[in-house]
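Trainee: Sequence first, then the predicted structure, then my questions.
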Amino acid sequence: MKIVVIGGTGLIGAGLVDALRGRGHDVVPASPSSGVDAVTGKGLAAALAGADAVADVAKGRSVEAEAAMEFFTTATRNVLAAERNAGVWHHVALSIVGVDRLPASGHYRAKVAQERLIEESGIAYSIVRATQFFEFIRAIADSAAEGGTILLPPALVQPVAAADVVAVLADIVTGPPLRGIVEVAGPEVFPLDEVARTALAAWGDPRTVITDPHAPYFGGELGERTLVPDEGHARIAATPLARWLRPG
């Protein structure tokens, strides 16, 4: 198969490119650094020529509400239009567990808009919603930092290793379209503040994590289960947090 990976040089994208090539597929990593810009449309037609499937795992360029909405809606429309012209038969997109439960977040609203465009496109699709990546714990902590303290709510999270999400994406993009949504989560559920506290301690980060039920997350206040999948419906990955923090 020829598969185009939009955002193919990022954390998930680069891993997906390697995984698919390891399975023997013809893979095109598409990003501005490779001459493909989904927002302007530059290079899309050439990249998608002859493609069987597209995996859009681009994370966006900003979490600010207006910028995020502009990025995800414009890029998605351009990619879907290029897919129609190229005869691509499967569109796969990476999204976020709980994305439709946090309307106060402009970033999450933008991802909901992206999902809606895909669902209404008429192109066979699969949407993969993943929980927070272990690799983003530090960035989450940094975004909530005030000097030497970090304010985070005790809302539940079920974080997952990026490599485990890559494996699921590789399976789905090479298979038949789901024509729906699948969720992917890690094997353990923790309060968000506890995850940050555990990870920072393992990294020797001296900052103090303070529990604040009203601390915002991407611009919105979390409910207890906003960020975890519905019980019994997600694909559960294998890698626990402790193993990821101390590999080998």
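Mentor: Structure received.
Trainee: rest of the way, CA atoms for contacts and neighbours
Mentor: Will do.
Trainee: tell me which strands and helices the lengthiest helix in the chain is in contact with?
Mentor: Counting residues, the longest helix found in the chain (DSSP state H) is helix 65-86. For helix 65-86, the packing partners by 3 or more Cα pairs under 8 Å, 6 or more residues apart in numbering; DSSP states H and E come out as helix 44-48, helix 106-119.
Trainee: how about the ones you listed, which one is nearest Ala161?
Mentor: Among the helices and strands packed on helix 65-86, the nearest to Ala161 by Cα to Cα is helix 106-119 (20.7 Å).
Trainee: and the helix or strand that the closest one is followed by with helix 106-119, angle?
Mentor: For helix 106-119, the following helix or strand on the C-terminal side (DSSP states H and E) is strand 125-130. Here the directions of strand 125-130 and helix 106-119 differ by 160 degrees (axes from the mean of the first three to the mean of the last three Cα atoms, to 10 degrees).
Trainee: can you list the residues that contact strand 125-130?
Mentor: Residues from elsewhere that reach strand 125-130 (Cα atoms under 8 Å, 6 or more residues apart in numbering): 90-97, 115, 118-119, 160, 165, 169, 172, 177-185.
Trainee: before we move on, what about stretch 40-59?
Mentor: By Cα under 8 Å, 6+ apart, the residues outside stretch 40-59 that reach it are 1-8, 10, 12-13, 28, 30, 35-38, 75, 78-79, 82-83, 86-94, 173-174.
Trainee: Buried ones from those residues, can you make that a ChimeraX selection?
Mentor: To isolate the buried ones among the contacts of stretch 40-59 in ChimeraX, judged by 16 or more other Cα atoms under 10 Å, type:
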select :2,3,4,5,6,7,8,12,13,28,30,36,37,38,75,78,79,82,83,86,87,88,89,90,91,92,93,94,173,174
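Trainee: And the longest helix of the chain, how far out from the chain middle?
Mentor: In this view, helix 65-86 has its centroid 16 Å away from the chain centroid, taken as Cα atoms, centre = their mean, to the nearest Å.
Trainee: adding another structure so you can compare the two:
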Amino acid sequence: MKFTVLGGSGLIGRQVVQLLSAAGHDVVSASRSTGVDVISGKGLDEALTDADVLIDLTNSPVFDESSIEFFERSMSNVGAAAEAASVRHHVILSIVGVDQVPRLDYYRAKVTQENLLENAATPYSIVRATQFFEFVEAILSWTTEGDTVRLPTTPLQPVAGADVAAAVAAAASGNPLQGIRNVAGPEVFPLDELGRITLAARPDGRHVVTDNEAGLFAVVTGDVLTAPEGADLAPTHYRDWLQQPQPNAR
């Protein structure tokens, strides 16, 4: 099969490209660096020429309310190009519990993306993943003041980026789900504990203080960001991943 991966140079995209190529598929990696722009539509028709499957891993450069406009415009352009190219399967990556956190602008933007995909003409699959291991450091940085990191006790069930890429590649290689597949890591952590585990493994002088009013995830209620019933649980454990040398996430 021929696959086109939009956002093919990103953290998940480049791993999906590698997995599909290793499986013997014809894979086009498309991004702004290769002349493809999902907002203007430039290069989309060429990138999708003869594609059987489109995997859209592009992302908004910001996480505020303007991210909604990003997905509205990108999905309009990408959906039209996919239909014109007679693509048989359109896959996107979203977030576990994304429709349960209406107070976060970016999550509302991803719900918009999902809705636009569901209402388009091309058969589709949505892979929802929990927060990536690779982004835990960034989460800590959002609420760092001096040597103190303030974090709420919000339950998270983080997952390795490599396991997410494997789930996306598997979904894209199968028949369209016309629905959602959830993937999560094998363990649930309160976010403050996750921070302490991270800084114990990679000490930098900071320490964690529990603060249920701190940061983006303070507005999340309950366990909506953990694996729902029927989710696929990935094999990689966070503490094991922390012991491995990691390339820079992008």
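Mentor: Thanks, I have the structure now. Here the structure is a predicted model, which is why all the values come from computation and not from measurement.
Trainee: Could I get the TM-score for this pair?
Mentor: The TM-score (TM-score structural alignment, normalised by the length of the first structure) is 0.95; 245 aligned residues with a Cα RMSD of 1.3 Å.
Trainee: Adding distance to Tyr125 of the first structure, write the helices and strands packed on helix 65-86 of the first structure out as JSON lines.
Mentor: Output for those, formatted as JSON lines (distance: least, Cα to Cα, whole Å):
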{"stretch": "helix 44-48", "distance to Tyr125 of the first structure": "16"}
{"stretch": "helix 106-119", "distance to Tyr125 of the first structure": "7"}
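Trainee: and Glu135 of the first structure, which of those helices is closest to it?
Mentor: Closest to Glu135 of the first structure of these is helix 106-119 (Cα to Cα; 18.8 Å).
Trainee: mean deviation of that closest one from the second structure?
Mentor: Mean deviation of helix 106-119 of the first structure relative to the second structure after superposition (mean Cα distance after the TM-score superposition for the first structure): 0.4 Å.
Trainee: and the angle for that helix with helix 65-86?
Mentor: Counting by the same axes, to 10 degrees, helix 106-119 of the first structure lies at 20 degrees to helix 65-86.
Trainee: Which neighbouring elements make contact with helix 106-119 of the first structure?
Mentor: Using 3+ Cα pairs under 8 Å, 6+ apart: helix 106-119 of the first structure touches helix 65-86, strand 90-96, strand 125-130.
Trainee: can you give me the strands in the first structure?
Mentor: Counting by DSSP state E, the first structure has these strands, from start to end: 2-6, 26-30, 53-56, 90-96, 125-130, 145-146, 149-152, 156-157, 180-185, 190-191, 208-211, 235-236.
Trainee: Kindly reformat these as JSON lines containing distance to Gly248 of the first structure.
Mentor: Below are the strands of the first structure laid out as JSON lines (distance: least, Cα to Cα, whole Å):
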{"stretch": "strand 2-6", "distance to Gly248 of the first structure": "30"}
{"stretch": "strand 26-30", "distance to Gly248 of the first structure": "30"}
{"stretch": "strand 53-56", "distance to Gly248 of the first structure": "31"}
{"stretch": "strand 90-96", "distance to Gly248 of the first structure": "29"}
{"stretch": "strand 125-130", "distance to Gly248 of the first structure": "25"}
{"stretch": "strand 145-146", "distance to Gly248 of the first structure": "30"}
{"stretch": "strand 149-152", "distance to Gly248 of the first structure": "29"}
{"stretch": "strand 156-157", "distance to Gly248 of the first structure": "25"}
{"stretch": "strand 180-185", "distance to Gly248 of the first structure": "22"}
{"stretch": "strand 190-191", "distance to Gly248 of the first structure": "23"}
{"stretch": "strand 208-211", "distance to Gly248 of the first structure": "27"}
{"stretch": "strand 235-236", "distance to Gly248 of the first structure": "22"}
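Trainee: now for those, which one comes closest to His107 of the first structure?
Mentor: Of all the strands of the first structure, strand 90-96 sits nearest to His107 of the first structure, with 10.5 Å by Cα to Cα.
Trainee: Average separation of the closest one from the aligned part of the second structure, please.
Mentor: Compared with the second structure after the fit, strand 90-96 of the first structure shows a mean deviation of 0.3 Å (mean Cα distance after the TM-score superposition for the first structure).
Trainee: Need the contact partners of that strand.
Mentor: Strand 90-96 of the first structure has contacts (Cα under 8 Å, 6+ apart) with 52-58, 111, 115, 123-132, 172-173, 176-177.
Trainee: in the second structure, what residues pair with that strand?
Mentor: Strand 90-96 of the first structure corresponds to residues 89-95 in the second structure, going by TM-score structural alignment.
Trainee: before we move on, the earlier item: out of the strands of the first structure, which comes closest to Ala104 of the first structure?
Mentor: For Ala104 of the first structure, the closest of those is strand 90-96, at 15.0 Å, according to Cα to Cα.
Trainee: That closest one versus strand 2-6: what angle between them?
Mentor: Relative orientation of strand 90-96 of the first structure and strand 2-6, computed by the same axes, to 10 degrees: 30 degrees.
Trainee: How far off centre is strand 90-96 of the first structure?
Mentor: Per Cα atoms, centre = their mean, the centroid offset for strand 90-96 of the first structure relative to its chain is 9 Å.
Trainee: same question, stretch 134-153 of the first structure
Mentor: Relative to the chain's own centre, stretch 134-153 of the first structure is displaced by 19 Å; criterion: Cα atoms, centre = their mean.
Trainee: buried residues in that stretch?
Mentor: Buried, per 16+ other Cα under 10 Å, within stretch 134-153 of the first structure: 134-135, 137, 140-141, 144-145, 150-153.
Trainee: Next: stretch 230-242 of the second structure.
Mentor: Taking 16+ other Cα under 10 Å as the criterion, stretch 230-242 of the second structure shows 231-234, 236, 238 as buried.
Trainee: Kindly report the same for stretch 18-34 of the first structure.
Mentor: 18-20, 27-32.
Trainee: Now tabulate the residues you listed in a markdown table and tack on distance to Thr198 of the first structure.
Mentor: A markdown table is the format used below for the buried residues of stretch 18-34 of the first structure (distance: Cα to Cα, whole Å):
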| residue | distance to Thr198 of the first structure |
| --- | --- |
| Asp18 | 30 |
| Ala19 | 30 |
| Leu20 | 33 |
| Val27 | 37 |
| Val28 | 38 |
| Pro29 | 35 |
| Ala30 | 36 |
| Ser31 | 34 |
| Pro32 | 36 |
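Trainee: quick one on the thing from earlier: narrow the contacts of strand 90-96 of the first structure to just the buried residues.
Mentor: Among these, those buried by neighbour count (16+ other Cα under 10 Å) are 52-58, 111, 115, 123-132, 172-173, 177.
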